[in-house]
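Q: Next come a sequence and a model predicted from it.
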Amino acid sequence: MHKLLPALLLAAAAALPVHAALPVADSQGEPLPTLAPMLEQTVPAVVNIFTRTRVPVQQNPLLADPFFRRFFDAPQQPRERIAQSLGSGVVMDAAKGYVVTNHHVINGADEISVHLADGRTLQAELVGSDPETDVAVVKVAAEKLSALQLADSDQLRVGDFVVAIGNPFGLGQTVTSGIVSAVGRSGLGIEGYEDFIQTDASINPGNSGGALVNLRGELVGINTAILSQSGGNVGIGFAIPINMAKEIMAQLVEHGEVRRGVLGAQAQDLTPELAQAFDLNAQRGAVVTQVTAGSPADKAGLKSGDIITHLNGRPVRDATDVRNVIGLLRIGQNVEMQVMRNGKPRTLNAMVEQPRATTVNGDKLHPRFAGAIIGDIVEGMPFYGKIEGVVVLEAEPGSPAWRSGLRKGDVIVQANRQDVADLASLRKVVRPNSPLLLNVQRREGALFILLQ
């Protein structure tokens, strides 16, 4: 019996097809659907980005003493270490070599390398970046680059199929697919200006700055963040709409930074209760709560209680829409506002102006403020209209202000237990040769800092 087994196995093996393969057509002879032709055109325009950053190493005071090192034969401590990170980018202008990525991918980098799909690795220079939208532009000197066609991201709908292309975990070019789960996502606290496309296409660390494309291979967004407790993908990813990224890129290329104008008005969401109070049928819009005297909004005739329904022809869903639209306008650009006032529609026109920021060198206020630049919270800042105080615009490392605990982005809301609304009110409280107790808001937390 056992002697028959090899013969049976050989017979079974001979019966197997030698060239087995997946079918390329269905039972009717029709080709099976595939994304391969589209990806062959789009993948070359998505690049991998690698950065190197020199980070100072905190020195041990004992090992900094030459006598101590010589006595114990201790090695010289390195003064810095090299930190490496990775991400993705998208070629937006093949002729000029402009690549768009995320600000957090290249932030603080000393060296930026771009690895192309054809195997070339190029050194890149930073053109400019905008932390408020998390958009950055780098430039490479290369020929035969491929760029993506741009879609109109305002036309995206929930349920549209999309494909994410990037460099997750440094594995190299990777493609995942999904749908648009939501549009206009905001209030996440990820960036200063938020109008995200939400997708369930798998986005992981390393995908940041990569492409989100539609089934025509057109760029609809720049992948930027995920919502996850573990750090891995759980089907909730976010991309910056390409319409927003395109406007930011234009300013970064022209100025190296984003120069935002101001309208001079604050607004809140139109809730069903407010709509009823204003006797409106509209369920979406933004209610003007304050208009700054002499501002573009004031000159245009905008008044507190007006309901903004459209800006430059675009429907306004809430106060975030107002902030996003104004934040993308350049200084000197016109904005057409369609508003409801006392139940009647009106059209107003304003020209956004340069913010009138008031700043002061810290040492002019208090010796322990030296090395810091303090300024009023002005329109265009992420906490404008949300908190009263003054903001630390700069804090030089190693300066008295830094050693006291102040950091860039801190908002001083109280000084010596008195509320601070602006620089003028801070000046009234500060005594140059007296201790100063500050209540500081830092990101999502708060702390007290004593200057003495």
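A: That came through fine.
Q: Please count neighbours and contacts with C-alpha atoms only from this point.
A: Will do.
Q: Tell me the helix or strand right after the lengthiest strand in the chain.
A: For the chain, the longest strand by residue count, based on DSSP state E, is strand 80-93. Downstream of strand 80-93, the next assigned helix or strand under DSSP states H and E is strand 98-101.
Q: Pull the residues that contact that following strand.
A: Under the criterion CA atoms under 8 Å, 6 or more residues apart in numbering, residues 88-93, 135-140, 208-210, 222, 249 lie in contact with strand 98-101.
Q: now the strands for the stretch 251-400 of the chain?
A: Under the criterion DSSP state E, counting those that start in this stretch, the stretch 251-400 of the chain contains strands at 265-269, 286-291, 307-311, 314-315, 334-341, 344-351, 359-361, 372-376, 390-395.
Q: how big is the angle separating the second one from strand 307-311?
A: By that I understand strand 286-291. Angle of strand 286-291 versus strand 307-311, following axes from the mean of the first three to the mean of the last three CA atoms, to 10 degrees, is 110 degrees.
Q: okay, the angle between strand 286-291 and strand 334-341?
A: Going by the same axes, to 10 degrees, strand 286-291 is angled at 100 degrees with respect to strand 334-341.
Q: Run through the neighbouring helices and strands of strand 286-291.
A: Under the contact definition 3 or more CA pairs under 8 Å, 6 or more residues apart in numbering; DSSP states H and E, strand 286-291 sits against strand 265-269, strand 307-311, helix 319-328.
Q: put this beside the first:
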Amino acid sequence: MSKAYALAMPRLTPRIDPRMWGLALLGALALLAQTVMAEARGAPESFADLAERVSPAVVNITTTTVVEVSTNPFPMVPEGSPFEDFFNDFMNRNGQSEQGRPRRSQALGSGFVISEDGYIVTNNHVIDGADEIEIEFFEDFTLPAKLVGTDPNTDIALLKVESDKPLKFVTFGDSDNARVGDWVMAMGNPLGQGFSVSAGIVSQRGRALSGAYDDFIQTDAAINRGNSGGPLFDMDGNVIGVNTAILSPNGGSIGIGFSMASNVVSKVVDQLREYGETRRGWLGVRIQDVTEDVAEAMGLEEARGALVTDVPDGPAKDGGVQSGDVILSFDGVEVEDTRELVRTVGEAEVGKAVRVVVFRDGGTQTLMVTLGRREEAESTAFPDADTQSPATPETIKMLGLTLQPLNDELREQLGAPTGTEGLAVMDVAEDSEAFEKGLRAGDVITEAGQQKVASVSDLKARVEDARDGGRKTVLLLVRSAGEPRFIALGVE
């Protein structure tokens, strides 16, 4: 900028008309504005140099799966039937005598080399169930690959090939630096065409499709079937995403593709490389998002964090986390919602002691929790909360609900554990807020205002407490078929 200004500046002498000075200055400003706009657009003249540099590290993947086929090509003809020989002769005459033998099925995908000793990243769905995996390199040679490990949660797989010479490879970039509007380049094996390049921009960040750990970069770079597992490059040649999925009504690219962010992939790859499996942190809580009405009912200034609905035996319980806590911060990271907490916990080191800041009883508390391993805990069922004594049988209608304290008969009907306290929902008015928010007959209310309820009078007291405290809602802990969740209902 200083150079452009210097070149545009006229030499000041008494002979120059001031009007000429003004015109020169306007011209300099116009030139400067054009330069800034060109730099802001940042459109590359060509992707050729980048493509040439990274292509040797991008690979085509062919998988072979042996598919067992029924030995009876005509299932409507029972074995031993007098018609069996007739149909077998017919098949032989028409050159189809191979029916019944195992068939080899092939599939195509993409990947990229991340080390000179032959580690290759691709999608799990590219190699899932494969009996043989063959890697085709840009430099026109092929190598067989072995599976190192997979992570279905992020759809990532790590492969390994053995090569007599060092392989060309690419490195992961920092996907958090990718901005909406940045140029990106995708490479892969779309529709079996092999080593194709497409370019576009980052359309959006932080997309989630279906997984708990999803952090997809959305791009309009053309991605088609066969691109799965291929890299998404930034303009420096760093991999910032792994092309995984497209949104399409016809199976072809319509400019909405999704690449798993490299900051997620690189952590998964490191664990697969070291252990052959993932090792994610586990906190051990059930959680739900904090909505505006829930925040109002709890006295939170803003609707953020993760509301704990249940704490079974595990790390969180050992660390003092309670049902009804709102987790605001985990290991120094502010928690906006449940999705962010799940991802942050999953990326944390197993066995690490972390600070967890929770909102409880109108204030914040800091707890220390030593994380477990999620993979070991996933098969452990979350138990229902235990309580002590039966309630007095009485029925009342309030908040759009017909309620009755649990007794032995109701506990048996609803499948509630012996001794469970609470109010059984006998009916819900269809025109009520409770019905709109999903409360149904058969649900059980175990807490109101973050205190246990064993009788109708307990619930009435919590509603009055909310009104006296100037709140418009009361927070209920509801169990539907044993699954807990918080619901805020209006009390006005």
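A: That came through fine. Treat the numbers as computed from the prediction; the structure is a model and nothing was measured.
Q: Distance to Ala239 of structure 1 added to the helices and strands packed on strand 286-291 of structure 1, as JSON lines?
A: JSON lines is the format used below for these (distance: least, CA to CA, whole Å):
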{"stretch": "strand 265-269", "distance to Ala239 of structure 1": "23"}
{"stretch": "strand 307-311", "distance to Ala239 of structure 1": "23"}
{"stretch": "helix 319-328", "distance to Ala239 of structure 1": "15"}
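Q: winner for burial among those?
A: The highest average neighbour count among these, using mean count of other CA atoms under 10 Å, belongs to strand 307-311 at a mean of 25.
Q: Report the aligned residue range of structure 2 for that strand.
A: With TM-score structural alignment applied, strand 307-311 of structure 1 matches the range 326-330 in structure 2.
Q: what's the longest strand of structure 1 in contact with?
A: Residues outside strand 80-93 of structure 1 that contact it (CA under 8 Å, 6+ apart) are 45-57, 97-102, 105, 145-148, 166-168, 170, 205-211.
Q: from the middle of its chain, how far away would that strand be?
A: On the basis of CA atoms, centre = their mean, to the nearest Å, strand 80-93 of structure 1 sits 15 Å off its chain's mean C-alpha point.
Q: Taking structure 2 as the reference, give the residue range that strand aligns to.
A: Under TM-score structural alignment, strand 80-93 of structure 1 corresponds to residues 102-115 of structure 2.
Q: now swap in stretch 238-255 of structure 1 and tell me
A: The aligned range for stretch 238-255 of structure 1 in structure 2 is 258-275, by TM-score structural alignment.
Q: Give me the mean distance between that stretch and structure 1.
A: By mean CA distance after the TM-score superposition for structure 1, the fitted stretch 258-275 of structure 2 averages 1.5 Å away from its aligned residues in structure 1.
Q: Can you list the neighbours in contact with that stretch?
A: Residues outside stretch 258-275 of structure 2 that contact it (CA under 8 Å, 6+ apart): 121, 148-151, 154, 156-158, 172-176, 214-219, 232, 239-246, 277-279, 347.
Q: now do 6 Å
A: Outside stretch 258-275 of structure 2, the residues that touch it by CA atoms under 6 Å, 6 or more residues apart in numbering are 149, 175, 215-218, 240-246, 278.
Q: Quick check: of these, which lies closest to Gly363 of structure 2?
A: Nearest to Gly363 of structure 2 among the contacts of stretch 258-275 of structure 2 is Asp215, at 31.9 Å by CA to CA.
Q: which residue sits closest to the counterpart of that closest one in structure 1, ignoring its sequence neighbours?
A: Using TM-score structural alignment, the partner of Asp215 of structure 2 in structure 1 is Asp195. Take Asp195 of structure 1 and drop its neighbours on the chain: the residue closest to it by CA to CA, 6 or more residues apart in numbering is Gly184, 4.6 Å away.
Q: now the closest residue to Glu116 of structure 2 other than its chain neighbours: how far from Val242 of structure 2?
A: With CA to CA, 6+ apart as the criterion, Glu116 of structure 2 has its nearest non-adjacent residue at 4.4 Å, and that residue is Leu167. Leu167 of structure 2 is 20 Å from Val242 of structure 2, where distance means CA to CA, to the nearest Å.
Q: okay, these two: which has more neighbours?
A: For Leu167 of structure 2 versus Val242, the count of surrounding residues by other CA atoms under 10 Å is larger for Val242: 32 against 18.
Q: And the more buried one, what's its match in structure 1?
A: With TM-score structural alignment as the criterion, Val242 of structure 2 matches Ile222.
Q: measure that match to His103 of structure 1 for me?
A: Per CA to CA, Ile222 of structure 1 is found 11 Å from His103 of structure 1.
Q: Near the aligned partner of Ser198 of structure 2 in structure 1, how many other residues are there?
A: The pairwise alignment with structure 1 assigns Ser198 of structure 2 to Thr176, based on TM-score structural alignment. For Thr176 of structure 1, the count of nearby residues is 14 (other CA under 10 Å).
Q: got a list of what Thr176 of structure 1 touches?
A: Taking CA under 6 Å, 6+ apart as the test, what Thr176 of structure 1 contacts is 163-164, 201-202.
Q: Let's verify it: helix, strand, or coil?
A: Following DSSP: H, G, I helix; E, B strand; the rest coil, we place Thr176 of structure 1 in the strand state.
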